[in-house]
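>>> All I have is the shape, not the residue letters:
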């Protein structure tokens, strides 16, 4: 399967490059070609995931190598779907800059093509659902983060009265703000359910289950951070730059939890 992975990375890099050309020069032809290349990347990633699932007999989620690949696949899937449902230029570009970064991390991750013995012993449907929902929620938060970044960029352009094609293509502030909010509305309950399933699995499979584990604490802190974002939007009816900035900060907390706290965890050992 290595040739599928190598080809995927090559096409992905070309797609991001074309999106960057479109971003700089408003080249619609480059945008269309980049979109179709990204669709090919998604197809190849899907084939890779299906082959890995058939080969191992389980969804590939139990090592940092596998989870990063699945995370990149989720980002591409969401960006393609959103691009079709909501025409917001540059969202695919910025999302896949992040996605390519994740793929690059995946390249240098420990190449554990087979899950560890302990991970295989602990695998269960409950654990699969827990990890899948967590990564899907992270994907929703990631796209929401991109929308907030675009909001802050657009806000800055408007404040400085820098008119131009790029200003028009980014989209209006209300749409960017709304999409960021919608994705967090999806991500928060998904993460909550994932944590509930994770705790149940922990009590069933682990003896003892450590509530004070750094990854457990970090995950609940991520949930609280994004829940506070929803409180600002719904409870205090806040919109605009303040909540967009909070959303960006919340995503940085998410990254710290995923990469740093995961490596320090006592029992999330398949991520080390």
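Yes, it's here. Keep in mind that this is a model prediction, so the values were computed, not measured.
>>> CA only for contacts and neighbour counts going forward, please
Fine.
>>> Can you give me the distance of residue 241 to residue 168?
For residue 241, the distance to residue 168 (C-alpha to C-alpha, to the nearest Å) stands at 19 Å.
>>> can you pull the contacts of residue 248?
Residue 248 is in contact with 145, 148, 149, counting by C-alpha atoms under 8 Å, 6 or more residues apart in numbering.
>>> secondary structure element for it?
Using DSSP states H and E, residue 248 sits within helix 241-255.
>>> What residues sit buried inside that helix?
241, 243, 244, 246, 247, 248, 250, 251, 253, 254 (16 or more other C-alpha atoms under 10 Å).
>>> One more to weigh against that first structure:
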């Protein structure tokens, strides 16, 4: 039951059995601590559950196709009842499975948010730099107004204004749009600066004299000339998007259960007393750190490759 599976500590896989490679997990026994009256779990060495990789389990769907293959399966019993690699949360849900699902959600928000920021940055920055004049002045003043507002309070205010009755999907897209509202401004200024310098180049003048349309000049001749810089800037923007979503969800202003993201998982770690009893609840911070550092290193490498003398 939910109470019996609540806050089970990480239960690792044993890889060797009697000198042979035969993965298995020991059974667990739940008892009450006679001093604290808290439920504790001890390993039952008499009970072993063999592990099979890509074994059979309950039926699920992938792209509409029903399959029963799982990455990790347990012989003779459902894996969700005996296998808890990273432990369980307060409601008895397997933390490893939820972490895998949360990774998809958080990464998707980062990628979609950057895609929206990229489109806004290129379009508005390109219009500002190519046409100049009143349009340029208006867009630059708009960017200055947006950047003058503190980022975190702005995100928190917009997220808090979301109706509580919205569905998970509606909140998902709303949070993605909110996070994208600030990210486009820096890229727009970079694109504007490049357009201001490129529009004076001879090949742009030749394209104009040849009768090329403005859209063709912008997207066929100007944007590809600094595409590497855009890719590097985009890669560096993804970590900021992920941190933003994680922070908002951690504070209860972003995604809400039953949605799952890194921030939602970390909500259980807000209680210091619960964290002292169940330290494995902070495990979701590990993939956050790994992904953020990896994307930052990748972005720095792409930026150096795109502009080695910059």
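On my side now, so go ahead. Remember, predicted model here, so these are calculated numbers, not experimental data.
>>> what TM-score comes out when they're superposed?
Superposed pair, TM-score by TM-score structural alignment, normalised by the length of structure 1: 0.34. Supporting alignment: 141 aligned residues with a C-alpha RMSD of 5.2 Å.
>>> related to what we said a few turns ago, output the buried residues of helix 241-255 of structure 1 in TSV; the columns should cover distance to residue 55 of structure 1.
Converted to TSV, these look like this (distance: C-alpha to C-alpha, whole Å):
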residue	distance to residue 55 of structure 1
241	47
243	44
244	43
246	42
247	39
248	38
250	37
251	34
253	35
254	31
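>>> can you map out the helices along structure 2?
Counting by DSSP state H, structure 2 has helices at residues 79-82, 95-131, 133-148, 151-160, 168-198, 202-209, 214-216, 227-250, 262-266, 272-277, 285-306.
>>> Now for residue 200 of structure 1, how many residues are close by?
Residue 200 of structure 1: 16 surrounding residues under other C-alpha atoms under 10 Å.
>>> Quickly find the element holding it.
Assigned by DSSP H and E, residue 200 of structure 1 falls in helix 173-205.
>>> how far off helix 241-255 does that helix point, in degrees?
Angle, helix 173-205 of structure 1 to helix 241-255, by axes from the mean of the first three to the mean of the last three C-alpha atoms, to 10 degrees: 30 degrees.
>>> Please give the centre-to-centre distance between helix 173-205 of structure 1 and its chain.
Helix 173-205 of structure 1 sits 12 Å away from the centroid of its parent chain (C-alpha atoms, centre = their mean, to the nearest Å).
>>> Among the contacts of residue 248 of structure 1, which are located in helices?
Among these, DSSP H puts 145, 148, 149 in helices.
>>> Restrict those to the buried ones and give me that as a PyMOL selection.
Listed next is the PyMOL selection for buried residues among these, using 16+ other C-alpha under 10 Å:
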select buried, resi 145+148+149
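>>> As TSV, the ones in helices among the contacts of residue 248 of structure 1 with distance to residue 79 of structure 1 would be great.
What follows is those, written out as TSV (distance: C-alpha to C-alpha, whole Å):
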residue	distance to residue 79 of structure 1
145	12
148	15
149	15
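>>> Next up, the contacts around residue 56 of structure 2.
68, 69, 70, 73 are the contacts of residue 56 of structure 2 under C-alpha under 8 Å, 6+ apart.
>>> my guess is the last one meets residue 53, correct?
Yes: A contact is recorded between residue 73 of structure 2 and residue 53 when judged using C-alpha atoms under 8 Å, the distance being 6.1 Å.
>>> Compare neighbour counts for the two and give me the winner.
Higher neighbour count among residue 73 of structure 2 and residue 53: residue 73, with 22 against 12, using other C-alpha under 10 Å.
>>> residues contacting the more buried one?
Residue 73 of structure 2 makes contact with 51, 52, 53, 54, 55, 56, 57, 79, according to C-alpha under 8 Å, 6+ apart.
>>> same check, this time on residue 299 of structure 2
Neighbouring residues of residue 299 of structure 2 by C-alpha under 8 Å, 6+ apart: 232, 233, 234, 235, 236.
>>> What about the fourth one, how many residues nearby?
Looking back up the chat, that one is residue 235 of structure 2. Residue 235 of structure 2: 21 neighbours (other C-alpha under 10 Å).
>>> for the residue nearest the centre of structure 2, what are its contacts?
The residue lying closest to the centre of structure 2 (C-alpha atoms, centre = their mean) is residue 106, at 2.3 Å. Residue 106 of structure 2 makes contacts with 242, 245, 246, 261, 262, as judged by C-alpha under 8 Å, 6+ apart.
>>> Would you mind measuring from the residue of structure 2 most remote from its centre to residue 277 of structure 2?
What lies farthest from the middle of structure 2 is residue 209; by C-alpha atoms, centre = their mean that is 46.5 Å. Residue 209 of structure 2 is 73 Å from residue 277 of structure 2, where distance means C-alpha to C-alpha.
>>> And for residue 290 of structure 2?
Applying C-alpha to C-alpha, the value for residue 290 of structure 2 to residue 277 of structure 2 is 25 Å.
>>> Could you do residue 192 of structure 2 as well?
Distance from residue 192 of structure 2 to residue 277 of structure 2, by C-alpha to C-alpha: 53 Å.
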